[in-house]
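1. my questions concern the predicted model and sequence given below.
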Amino acid sequence: MEGSFRVDLAVINSRLHGYEIKSFSDNLDRLPSQQLTYSKIFDRMTLVADERHVAKAVEIVPQWWGLISSRTTKGVTVLNEIWPSRQNLDIDPYALSQLLWRDEALDALRQRGLDRGVRTKPRKVIWQALAACFTLEEIRTVIRQKLAGRKNWRRQAYS
């Protein structure tokens, strides 16, 4: 999963809510794979799709995803909620842990005295330790804190 896709918009508050946007000029070729990935990490997910994609999207996204249809006429875009998002009950703690950089995940383990034996290990091992030692709610809390504290993260992600 690591680095497979980047959601178009993520809202991070008490929960993680992702928004995937498919415009008129997009296609839905990647949506099945995106759906599988996003369904492992987001508490809620909403697809905002041009009206030409809605019928096909209904066949792809699970019912807990929200669905919003968009139509642009004469430069004005109108959004119509087809159904709201609901709580995802199948979060994968390991996949969720992958939102953290190696040092962030290691720091979370270090704060609990759980970093022994993993300090020099690759990030996948550190993510596994985090997923094994923390509850899902604890992982969510760490992610909210670490993401909120990032500075210049886009620059670092591409360097």
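-> Received it, and whenever you're ready, just let me know what you need.
2. CA atoms for contacts and neighbours, from now on please.
-> Fine.
3. please name every helix or strand in contact with the longest helix anywhere in the chain.
-> Looking across the chain with DSSP state H, the single longest helix is helix 136-149. Counting contacts by 3 or more CA pairs under 8 Å, 6 or more residues apart in numbering; DSSP states H and E, helix 136-149 is packed against helix 93-97.
4. the helix it packs on packs against which elements?
-> helix 31-41, helix 123-133, helix 136-149.
5. go again using 7 Å as the cut-off
-> Helix 93-97 sits against helix 31-41, helix 123-133, with contacts defined as 3 or more CA pairs under 7 Å, 6 or more residues apart in numbering; DSSP states H and E.
6. after it, heading C-terminal, what element do we hit next?
-> Heading C-terminal from helix 93-97, the first helix or strand you meet, by DSSP states H and E, is helix 102-111.
7. this is the other structure I want to compare:
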Amino acid sequence: MNDPDIRALLYPLLQSGVYVDELPTGTTRADVVHITPAFMHGYEVKGDGDTLQRVGSQLPCYARAYDFVTFVVTEKHLAKLLPQLPEWVGVLVATEQELREHRPACYNATVERAAVAGLLRLEEVKQFLLGYGLHHLPVLRRRDVAKLLQTSHSIPLSALAQFARERLIARMPQRLENRAVRKAERQARPARKTKRKKRTTTRKKSPQRVAKRT
């Protein structure tokens, strides 16, 4: 099974809220993120054609940002994947007909403020921080804001996470509209003509006559 087949089985299971494909998360992109008013659940999809080489870099990014994390894989990957995942990470196994739950995702207690803020636009994060009486925000860059969130204990993670969920959900109609526009533009483009490769014919060189020495 490949990635689109697995996603087609996953989407109907994501009840309430919205889901976002390819959401930038730290240094990677989460394949699917299910966002509701109460939680964010990141999903990483591994089809038959994928490898597990990036799990070691993907998982820490998801663990710092999402309340729940689940890997959705084919049977091919299961045995090699499980030793790489902590017990709180959920695992779904994809078959041709359904997604079978190998183990459920448990609540993630390692979420960090800076990582949650990283899911938002910088201006949105500054808007949130204004409510906590912080000054000089307009001149701060993203890395400065991230450092501030890492070191300040006066900003509750629960409030920031709720703000992030609200903003991401509110943004979804615009995402869908943009997606529809891009799809219409692609369909309106004329089909590209495939260039025929010119055949190159090489003349056979006639064997040179060896001059007889006299």
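-> Thanks, I have it. All of these numbers come straight from a predicted model, not from anything done at the bench.
8. can you calculate the TM-score here?
-> A TM-score of 0.85 describes the superposed chains when it is computed by TM-score structural alignment, normalised by the length of the first structure; 150 aligned residues with a CA RMSD of 2.0 Å.
9. using a markdown table, lay out the helices and strands packed on helix 93-97 of the first structure together with distance to Ser25 of the first structure and mean neighbour count.
-> Below are those laid out as a markdown table (distance: least, CA to CA, whole Å; neighbours: other CA atoms under 10 Å):
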| stretch | distance to Ser25 of the first structure | mean neighbour count |
| --- | --- | --- |
| helix 31-41 | 14 | 18 |
| helix 123-133 | 36 | 19 |
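10. could you dump the ones you listed to JSON lines with distance to Tyr19 of the first structure?
-> Shown next, in JSON lines, are these (distance: least, CA to CA, whole Å):
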{"stretch": "helix 31-41", "distance to Tyr19 of the first structure": "10"}
{"stretch": "helix 123-133", "distance to Tyr19 of the first structure": "25"}
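11. residue range for the longest helix of the first structure in the second structure?
-> Aligned using TM-score structural alignment, helix 136-149 of the first structure spans residues 157-170 in the second structure.
12. same check, this time on stretch 49-64 of the first structure
-> Counting by TM-score structural alignment, stretch 49-64 of the first structure corresponds to 73-88 in the second structure.
13. hmm, who's touching the matching stretch?
-> Residues from elsewhere that reach stretch 73-88 of the second structure (CA atoms under 7 Å, 6 or more residues apart in numbering): Val45, Lys46, Gly47, Asp48, Leu92, Val93, Ala94, Thr95, Ala105, Cys106, Tyr107, Asn108.
14. list the buried residues for that stretch?
-> Buried residues in stretch 73-88 of the second structure, counted by 16 or more other CA atoms under 10 Å: Val73, Thr74, His77, Leu78, Leu85, Trp88.
15. quick one: end-to-end length of it, please.
-> End-to-end distance for stretch 73-88 of the second structure, by CA to CA, to the nearest Å: 16 Å.
16. got it, and stretch 61-81 of the second structure?
-> Using CA to CA, the two ends of stretch 61-81 of the second structure sit 17 Å apart.
17. average distance between the longest helix of the first structure and the second structure?
-> For helix 136-149 of the first structure, the mean distance to aligned residues of the second structure following superposition is 1.2 Å (mean CA distance after the TM-score superposition for the first structure).
18. buried residues in that helix?
-> By neighbour count with 16+ other CA under 10 Å, helix 136-149 of the first structure contains the buried residues Leu136, Ile139, Arg140, Val142, Ile143, Arg144, Lys146.
19. grab the most central residue of the second structure for me.
-> When the second structure is reduced to its mean C-alpha position, the nearest residue by CA atoms, centre = their mean turns out to be Ala30, at 2.0 Å.
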